Every structure is written in structure tokens, then in C-alpha cells.
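S.K.: My questions are about this predicted structure, shown below with the sequence.
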Amino acid sequence: MTGRSISTMAINTPICNYGWNAPEFELPDTTGRYWTLDKLRGVNGLLLMFICNHCPYVKAIIDRICRDALRLQQMGFGVAAIMSNDIDAYPEDSLSNMETLSQSLGFSFPYLYDETQNVARDYGAVCTPDFFGFNKQLHLQYRGRLDSSGRAPAAPDVRRELVDAMRLIAATGNGPAEQVASMGCSIKWRC
């Protein structure tokens, strides 16, 4: 087994660092258009998701990510996904495969490519999926999970934790005091 095999060990995100400011970036999407925080943010804030194509945790919830992204956009949040993995080691995560996935699922949000992995480092992203929910001042208020799904989707009627948290952020500017960490595969860093 090589060091580049898919890890089956789940990684959990750290607890939310409330009020932490979103670091600036400029990243291309799958069409070559560049995005910044100012271009992405909505009137109520921003959700950034670190995802990838190959991770079984992402695959288990990608349809829910698409559903909930639409709901959050309707609530006045900007939404974007960022892929930061080493594509040489994980070719399923390549830019062309990112484009295929975003088109086949009809992403309503840009799917950004972090080739240098600097954005993942700046944000402290640790796994896929890793959710960062910011209020309108772009202060971090949520670092939890989408819902109780793991490597397999949870029941269809499970509580939508991310949507509930972002609804609270829209109403009050603050995220929930209790947050359950997201779980997934580690970011695939270049050696």
C-alpha cells in the first residue's frame, strides 16, 4: 500500500473559532472565472465548503450539499465550494473532473480550485467536507457538519444542522453555541 492510498480514517474539524475573519483569496472556478470574498459574499454572509470529488463522505452528501446550497442562497448567503487536494495523487479531483461533477449535478455555486493549497492552509481546512459559515461581516460563526450523515447518508428527514445554523446567523449574526464537528477524509496535501 502506498502513502497515496485513500485513507479510511475519518478526520474531525476543530471547534468553531467564533469571530475569526475570513482570509482573502482569489481562486478560479471550473470555467476559469476568478472569485474573491467580495464577489462570493451574500447580504447575510458566506458559506465556504472544502470538498472534493473522490471522498466517500462528500459523495454520501453531495446531493444534500446541492439542495442546502440553494436554500442558503435563497436566504441571502453566498456559497462556494473549494477543492484543495493534490490532483497528481488523486486524479479524480482534477479540474476537468471538478467541471464534470459541477455540471452533472447542476451546482448553483462556484466550484473553486485551490491549486497551491494556500487557501486551505489559510482557513485551516482539515477534511472534506469542511464547512465554514460566516456572517455578513465575514466573521466565522459555524464550523460544524451538514447533518448526521457519515460515509453513508443519514435518513432523509434528519435535522439540517448547517441550514439551521445559517438561518440563526442570518437572523442574529451569531452561530449556535452547540456545533457538531464535520467528519471526512483528510485534505490530500502535496509532499
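M.R.: Received, thanks.

S.K.: going forward, measure contacts between C-alpha atoms and count neighbours the same way
M.R.: Noted.

S.K.: The longest helix seen in the chain - contacts with which helices or strands?
M.R.: Longest helix of the chain, by residue count under DSSP state H: helix 56-74. In terms of contacts (3 or more CA pairs under 8 Å, 6 or more residues apart in numbering; DSSP states H and E), helix 56-74 is packed against strand 77-83, helix 161-172, strand 183-186.

S.K.: between that helix and helix 161-172, what angle do the directions make?
M.R.: Put simply, helix 56-74 runs at 30 degrees to helix 161-172, going by axes from the mean of the first three to the mean of the last three CA atoms, to 10 degrees.

S.K.: Going by neighbour count, list what's buried in helix 56-74.
M.R.: Buried residues in helix 56-74, counting neighbours by 16 or more other CA atoms under 10 Å, are found at 56-62, 64-66, 68-70, 72-73.

S.K.: In addition, the following structure is provided for comparison:
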Amino acid sequence: MAVSTPIADIGWPAEPFRLQSVDGQYYSLQQLAGPRGTLVIFMCNHCPYVKAVLPRILREARELSKHGVNTIAINSNDDEAYPEDGFEQMKRLSAENAFPFQYLHDDTQDVARAYDAVCTPDFYGFDADLRLQYRGRLDASRKELAPEDEPRELFDAMRLIAHYGYGPAEQNPSIGCSIKWRESAVSPVLLQAAYSQPSL
């Protein structure tokens, strides 16, 4: 199911977490937060929206680190129903693409619920105080890449946050595959989504 993110709750404080990364270590939000901003991405391995933009996500993460912004990726998908999103596959994807950030496994789906994450990819841009300033899209890409000359919306927003502490007034929602919830962990936000959209 394809869904889009809601309007950003500007100023919302990031929920703390401690999750295992693909390097086998456990990390907290505070350990991974950047000095001038933090980008949290809910993503997974199998989603065609993520696959389409993954090279750009990696590019933006590398360049944002020069501005004091750290990136954190979290996979919350039900890996029993979607084995491609399992922990071993996460480790392989991270290694093959030389991820410049920690790729964390939210195996209980508690973090996705705490953040009201709805899709992959779902981008949360926090300021230096871990207050939400951006919840929008990477750029105009969907399951196909947008042209290279399209605005780099996420990058520009996070650079603005890093240097001035606030994001853009206009934020376009991200769109992607719905988070793959276990039956006992359906997101309240997802329940409000339009089920008429095609499944993926």
C-alpha cells in the first residue's frame, strides 16, 4: 500500500530509543545525534521507493555530515512476512552500499509506533535540540528518480536546520510503501490511510 506522510508537527521532541545496528552494537538516539541536526529515516530493503532513491539518500547523508547533521536509518518492517527486510539482509545491504550511517533494526516496531512512521522512506529532520523541524520528502522522486536538476528538498531543509535552527515553511509529504506492521502492531496513523491505494 502506498501512503504519504502527514503534516510535520513542528517542535515535536524526538522519542529516545536504543536499537541494534548492522554492526552488532546497540546505539541510542543521543549517541547518534548530530551536533547541528539529526536526520532519522524509516526505510527498508525491499521497498521500490527506497530502492529508487537509495543512492541519493547516501549522497545526502554524506554531504549533510559536513554540516554537522548525522543520519540514522531504521528498519521497522515485519521481517517474518517480508524476509528481505530481515537483519541479515540489512547487514548485506549496508555493506554492499557502504552506508555512511548506522542502519538500526526496530524488531519490536516500538520506535516506528512512537514516531507514528507511516511509510518507507519517511524522513524526520531534527534540530540540534532534537526538535522536529522537517517531515517531508527527499525530492520529487517516487518509484522512479526525479531529474537531477530537481530541487534537493531534504538536503536543503536539513542544511537550513543546521545553520539556522528551523526548516522550510513549505514541506511536501514523502510517499512510499506502507510500513509492514505485524497484526498486533498496526499504527494508528496507518489506520487512517486510504486503503484504496495499490498494494506493493
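M.R.: Perfect, thanks for sending it. Fair warning: this is a prediction, and the values are worked out from it, not measured in the lab.

S.K.: Would you give the TM-score for this superposition?
M.R.: The TM-score (TM-score structural alignment, normalised by the length of the first structure) is 0.94; 183 aligned residues with a CA RMSD of 0.7 Å.

S.K.: Nearest the geometric middle of the first structure, what residue?
M.R.: In the first structure, the centroid-proximal residue (CA atoms, centre = their mean) is Met49; its distance is 1.1 Å.

S.K.: The first structure: strands as residue ranges?
M.R.: Listed in chain order, the strands of the first structure (DSSP state E) span 11-12, 26-28, 34-36, 45-50, 77-83, 111-113, 127-128, 130-134, 140-142, 183-186.

S.K.: how about the fourth one, which residues of the second structure does it hit?
M.R.: Equivalent residues of strand 45-50 of the first structure are located at 37-42 in the second structure, counting by TM-score structural alignment.

S.K.: pretty sure Thr13 of the first structure contacts Met183?
M.R.: Yes: the pair Thr13 of the first structure / Met183 is scored as a contact, 6.6 Å apart, by CA atoms under 8 Å.

S.K.: Between these two, which contacts overlap?
M.R.: Both Thr13 of the first structure and Met183 are contacted by Cys127, Asp130, under the criterion CA atoms under 8 Å, 6 or more residues apart in numbering.

S.K.: more crowded one of the two?
M.R.: Neighbour totals were compared for Thr13 of the first structure and Met183, and Met183 leads with 25 against 22 (other CA atoms under 10 Å).

S.K.: Just to confirm, what residue in the second structure is aligned with the more buried one?
M.R.: Match for Met183 of the first structure (TM-score structural alignment): Ile175.

S.K.: Tell me who's in contact with the nearest residue to that match once chain neighbours are set aside.
M.R.: Closest residue to Ile175 of the second structure apart from its sequence neighbours, by CA to CA, 6 or more residues apart in numbering: Ser4 at 4.2 Å. Contact analysis of Ser4 of the second structure by CA under 8 Å, 6+ apart lists Val118, Cys119, Pro173, Ser174, Ile175, Gly176.
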